[in-house]
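Participant: How does the following fold in three dimensions:
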Amino acid sequence: MHQVIASPQGEKFVIARPGARKGMQIPHAMHRELSDVVVSGQPVPGWLADAARQAWGLELAGRPASGNVLVRPLTPLNYSRATWEINKGCNFNCEHCYLAERKFEGLPREEKDRLLLMLRDAGVLWLQFTGGEPTIDRDFAHSYRQAFELGMLIEILTNGSRLHRPETIELLSSMPPHKVTISLYGASAESFDSLTRKPGAHNLLMKGLRAAKEAGISLELALIVTKHNAHEVTAMRKIAEEYATTYTEYANISPTYDGSPEPLAAQAPGFLDKSTVFKGCPAGHAFFHVDPHGFATMCKIGRENPISLMAEGLDGLMRLPAIADAQMLRSGGCSGCKLSATCRVCRPLAKAYQEAKAPLNTYCQHGNGDDAA
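Facilitator: Prediction:
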């Protein structure tokens, strides 16, 4: 099994190690050299052995390059990231979920394999498994192994409910992910189970956190602040500090991606995130999203004009940048805003809020909107 990955990344070339945050940038000539030594069966070059020892404490000196170094080729599309909604099905029923529906359906295993090959050939190095809840998909473990063996650095976006299972711990220990991000919906069973509408959900999450810590699996926690748990933010932070390498707080609740307002009822008053000014996004150009049926869109929210990868193949992705650019145009209630230069909400998300007829104070960082429209 490969120890390091050499891959194009946009206009650069990088070397990464599965499960490690540190990486290194190399010139194109070194990438070509690694490809040559792998094909010819030569040992790992000295410069890479020295760099791996310094960066990761990994000893590659004298070892064959083939089997230890996976070299990913240049691709015409040169996308670097993708998110894959392997299945919308979920074992929770969260009040704030942005998915319009949570149907448990998707591609058969053989088509999932074909999709992953296309993602590899599109240049995708960073792949996020999401859902729904990805770990409950019957093909999750198989697809995870497939993506890992294809040389992708994997993030799992999960509710943590299956993390305690021995087979999950074994998978993540033997094929380390780049990141496991777990959503924390409260510090107590009362608040957690109330938001997820799943009795016992908090207990499952805590079992998973303890199992991952014992196995040495690095975690990130996403603290989801809502009306159910706003009084527990301090306690949620303590959980994150005990079990996670790092954590991030999220308080802005969005409508569903097709503009239904139901999730907004979970938002905690007074916790609107004053995030950075939105200055554009490379969605559709550097990365893209794929739904359970193999349809590619610019991102999880901007789902207009989906492209069927299963029918069109990679040629379909050639149309995605123009589709993404069209969705970035200011529209609807924001078209005449005098403060648009300091807006913090991306265009597809703003459109979803507007279609949901959401009050401005649920998403607009300009306050009550008196100076906006």
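
Participant: For the rest of this, base every contact and every neighbour count on C-alpha atoms.
Facilitator: Noted.

Participant: ranges for the strands of the stretch 251-373 of the chain?
Facilitator: Per DSSP state E, counting those that start in this stretch, the stretch 251-373 of the chain carries strands over the ranges 287-290, 295-297, 307-308.

Participant: To compare against the first, here's the next sequence to fold:
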Amino acid sequence: MDTLANMDKFEARLCEKSSLNNIPISGAIELLPLCNMDCEMCYIRLTKEQVDLGGGLKSADEWIEIAKQMKNAGTLFVLLTGGEPFLYKDFDKVYNALRNMGIIVTINTNGTLINEKVADMLSENKPRRVNITLYGASNETYARLCKNSKGFDQTINAIKLLKERDIDVKMNVSVVEENKMDVPKIIEISGELGVPVSIDTYMFPKTKGVRDEFKYNSRMTPQEVANLDIAISYNTQTQEEFMQSRIEFLSKYEWAKKTEKPKEIPMLCRAGRSSFWIDWKGNMSPCVFLEDIKMNIFENGFAKCWDYIIEESSKLFMPKDCVSCDKRQVCQVCIASVYCENGNLEKSPKYLCNLTDEKINLLR
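Facilitator: Reported below is the predicted structural model:
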């Protein structure tokens, strides 16, 4: 998960320079793991009892102090997320403190708690963007997937409230078995509202250590994902754009087959080089999916934790099977997905191997 998604050219350039110099320019703060919905595929949500057993939530003042340390270390962009961040009782205090420090804030939310009061608060000190996850195209889908029979109406209302106040909004969609049939309607809704949509078809298998196992039956098969990915591209691009992307994909594949294989592939994303993740307890990790590499900022301070994250992230390398694979240039595999799929970095993840094979076959 990139803590600064959909960057413009200026932001991308800043992040590129920061990665070269190990400056923590962007990060995410998970204010709480609580949510007002209970989605089948969620890997974060805990109960209030589990939170209390884990030491309880940090106060707004504690997060603001950490934000000051982050700013001093070079952090410019922060993602506030959860759980559902608007459940955090002092969200407005934390949010406005960060904005008043000059930090550019993005918010991840399910949107169901955004009312006139929340929208007005945000409009007074606007965020970079509000990313709203849309879980389906009807209240029926929300009831089935999220246990919220009014969720669709609440989310659409939130999007309209933010747009009325000229706040930048983007819809994110996590596609699983329960909502895959809603995708065409979701794309239609995106056009009607004039809001860009990002559709994520790959679900990381992660449990946060509180559930017996990831609900593998919630995510689609690799073959279904490949078919849906290509169908989305075909139906959201012009014929010329689709054919161009198809040619580029297959060309990358053919090029990788003919070129010399590298000896090793380190972690290529910004995690642990210019971005970080901090969970609700204060544990800093390279990203949300690599929580085995962690150090607590409330106990050790931001600077010490960041140095530790840099060092440990530099030790992570892709499995040898991935390094020598002819499909490496067109596969969406990363260090985090390998770890989540296998529990280690020793072998390539079969799920993503099958997904890439299917895409190649379909595009051919």
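
Participant: about what we covered before: now distance to Pro134 of the first structure too, for the strands of the stretch 251-373 of the first structure, in a markdown table please.
Facilitator: Below are the strands of the stretch 251-373 of the first structure laid out as a markdown table (distance: least, C-alpha to C-alpha, whole Å):
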| stretch | distance to Pro134 of the first structure |
| --- | --- |
| strand 287-290 | 13 |
| strand 295-297 | 17 |
| strand 307-308 | 21 |
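
Participant: Which of the ones you listed sits closest to Gly259 of the first structure?
Facilitator: Relative to Gly259 of the first structure, the nearest member of these by C-alpha to C-alpha is strand 295-297, separated by 16.5 Å.

Participant: tell me how far the ends of stretch 276-293 of the first structure are from each other?
Facilitator: End-to-end distance for stretch 276-293 of the first structure: 33 Å, by C-alpha to C-alpha, to the nearest Å.

Participant: Quick one: the strands of the stretch 251-373 of the first structure as TSV, columns for mean neighbour count and distance to Leu339 of the first structure too.
Facilitator: Below are the strands of the stretch 251-373 of the first structure laid out as TSV (neighbours: other C-alpha atoms under 10 Å; distance: least, C-alpha to C-alpha, whole Å):
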stretch	mean neighbour count	distance to Leu339 of the first structure
strand 287-290	24	28
strand 295-297	25	29
strand 307-308	21	34
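
Participant: Out of those, which is closest to Glu85 of the first structure?
Facilitator: Comparison of the strands of the stretch 251-373 of the first structure against Glu85 of the first structure by C-alpha to C-alpha identifies strand 287-290 as nearest, at 6.1 Å.

Participant: still on that earlier bit, for the strands of the stretch 251-373 of the first structure, which one sits closest to Pro76 of the first structure?
Facilitator: Comparing those against Pro76 of the first structure with C-alpha to C-alpha, the closest turns out to be strand 287-290 (14.1 Å).

Participant: average gap between that closest one and the second structure?
Facilitator: In the superposition with the second structure, the average deviation recorded for strand 287-290 of the first structure is 0.6 Å (mean C-alpha distance after the TM-score superposition for the first structure).

Participant: Specify, as a residue range, where that strand falls in the second structure.
Facilitator: Taken onto the second structure by TM-score structural alignment, strand 287-290 of the first structure occupies residues 275-278 there.

Participant: Out of the strands of the stretch 251-373 of the first structure, which is closest to Leu221 of the first structure?
Facilitator: Nearest to Leu221 of the first structure, of all the strands of the stretch 251-373 of the first structure, is strand 287-290, at 21.9 Å by C-alpha to C-alpha.

Participant: which helices and strands sit right next to that closest one?
Facilitator: The contact analysis (3 or more C-alpha pairs under 8 Å, 6 or more residues apart in numbering; DSSP states H and E) places strand 287-290 of the first structure against strand 81-85, strand 295-297.

Participant: can you redo those as JSON lines with distance to His285 of the first structure?
Facilitator: Output for these, formatted as JSON lines (distance: least, C-alpha to C-alpha, whole Å):
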{"stretch": "strand 81-85", "distance to His285 of the first structure": "10"}
{"stretch": "strand 295-297", "distance to His285 of the first structure": "11"}
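
Participant: And these: which comes nearest Met310 of the first structure?
Facilitator: Comparing these by their distance to Met310 of the first structure (C-alpha to C-alpha), the top pick is strand 295-297, with 7.7 Å.

Participant: Quick one: map Asp120 of the second structure onto the first structure.
Facilitator: By TM-score structural alignment, Asp120 of the second structure lines up with Glu170.
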